[in-house]
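Peer 1: I need the structure of the sequence given here:
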Amino acid sequence: MNRKLLRGEHLISTWRDITLTSHRVWQDAREGSSAALTSMPVDAVQWVRLGRHHLPWLLWLAAVTAVLGIAALEYDRMITYGLFGVALLLMLLYGTTRRLVLEIGAGAGKIVVQVVGEGASFDAALEFLYQVEGRRQVHVSGADARSGASASGAWPGGAGAGG
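Peer 2: As a prediction, the model looks like this:
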């Protein structure tokens, strides 16, 4: 989707279906025939999260199944082959259910990207999040400078309140 940029806004970075500009972060998510666009101002971003989600119990179950297959080797080779096949299937399932999860949150809204398998580089996602955080810091410090807030918090026109 081609988005029209605001006046003075420029493109900074894109990772998967998330785009960072000088003013906004947006996600153009398409799945099948449905599409969703989530957009939030950069200065509204409150938190970011990057992690891997996987199901380690599948690996444990595969290991137990393989041990059972080794134990059944003395009794029946067909059972052993079957158990080794189940262990391989469990390891394959583990490999296909691993995913990289990136989240950017602002208030009640959030942008979530999940990339299945090893197709996504953790380093590229982390670099994108560094850019989002850096852009947010630029916006926050720029807003403080524009507001003219003083560090002492004194009232304008006097040293304190009351009299």
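
Peer 1: when you work out contacts or count neighbours from here on, use the C-alpha atoms and nothing else.
Peer 2: Noted.

Peer 1: Three-state assignment for residue 91, please.
Peer 2: Recorded secondary structure, residue 91: helix (DSSP: H, G, I helix; E, B strand; the rest coil).

Peer 1: need the contact list for it.
Peer 2: Each residue near residue 91 by Cα atoms under 8 Å, 6 or more residues apart in numbering is listed here: 58-59, 62.

Peer 1: quick one more, to check against the first:
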Amino acid sequence: MTTVYIADTGVFVRCGEPDNNKFQRLRRALRQADVSLRIPQRVYEELGGDPVADEYPSGNIPYPDGFEEGWIVVADELNYANPLVSTVMDKTRRFIASETDRDEDSIEKADTALVGLAAQLLDTGRADHVVLLTTDKPAGGAAETLLPQHGFSDRIEFRYVSVEYLETITAGEFQ
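Peer 2: The predicted structure follows:
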């Protein structure tokens, strides 16, 4: 079974700088488990990356070692022409707006891209199971609520990345 781990911007923000203990624990856990975190291109942009750069990472990204070492990977562009991807992203925007009592137009595109990427990976068979690592509870809730409605029951898992989670993370989380 192929499990893909998707991370949002908040995971890296919560980790802090690369010399921070939380960042190093995450790095060590992923490398020991021989697992990569996929990030949607929108998340890459939020982290300061330049999506039109010839090669990842671009000069502005604060975590170049993660890309060079291969434990952070920028996912392929989302296929908005795929009705499942666009539908799930629209529903995610509505779900988050409802959960947070905010206008749909104020929902960050990176949040909807997380769930869209999970749908795309499952739909294309590039993942049998997706684990969404996020600090955004409404986005995680959207993934666990909406993807089963589209035939992906028991194939999505949301893990809330708290400070405590990062302070105790081990390779066992990814095996």
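
Peer 1: what's the TM-score here?
Peer 2: Laid over one another, the chains give 0.23 as their TM-score (TM-score structural alignment, normalised by the length of structure 1), with 77 aligned residues with a Cα RMSD of 5.9 Å.

Peer 1: rewinding a little: counting neighbours, which of the contacts of residue 91 of structure 1 comes out on top?
Peer 2: residue 62 (23 neighbours; other Cα atoms under 10 Å).

Peer 1: how close does it get to residue 125 of structure 1?
Peer 2: Distance from residue 62 of structure 1 to residue 125 of structure 1, counting by Cα to Cα, to the nearest Å: 30 Å.

Peer 1: list the contacts of residue 18 of structure 1.
Peer 2: Per Cα under 8 Å, 6+ apart, neighbours of residue 18 of structure 1: 25-28.

Peer 1: one more pass at 7 Å, please.
Peer 2: Residues in contact with residue 18 of structure 1 (Cα atoms under 7 Å, 6 or more residues apart in numbering) are 26-28.

Peer 1: try residue 38 of structure 1
Peer 2: Contacts of residue 38 of structure 1 (Cα under 7 Å, 6+ apart): 26-28, 111.

Peer 1: now residue 73 of structure 2
Peer 2: 36-39, 67.

Peer 1: which of those fall in strands?
Peer 2: 37-39 (DSSP state E).

Peer 1: got a winner among those for most neighbours?
Peer 2: Of all those, the highest neighbour tally under other Cα under 10 Å goes to residue 38, namely 25 neighbours.

Peer 1: that residue against residue 3, yeah?
Peer 2: No - in this structure residue 38 of structure 2 lies outside contact range of residue 3 using Cα atoms under 7 Å: 11.1 Å.

Peer 1: turn the contacts of residue 38 of structure 1 into JSON lines, columns for distance to residue 80 of structure 1 and neighbour count.
Peer 2: As requested, those are exported to JSON lines (distance: Cα to Cα, whole Å; neighbours: other Cα atoms under 10 Å):
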{"residue": "26", "distance to residue 80 of structure 1": "52", "neighbour count": "20"}
{"residue": "27", "distance to residue 80 of structure 1": "49", "neighbour count": "21"}
{"residue": "28", "distance to residue 80 of structure 1": "49", "neighbour count": "17"}
{"residue": "111", "distance to residue 80 of structure 1": "46", "neighbour count": "20"}
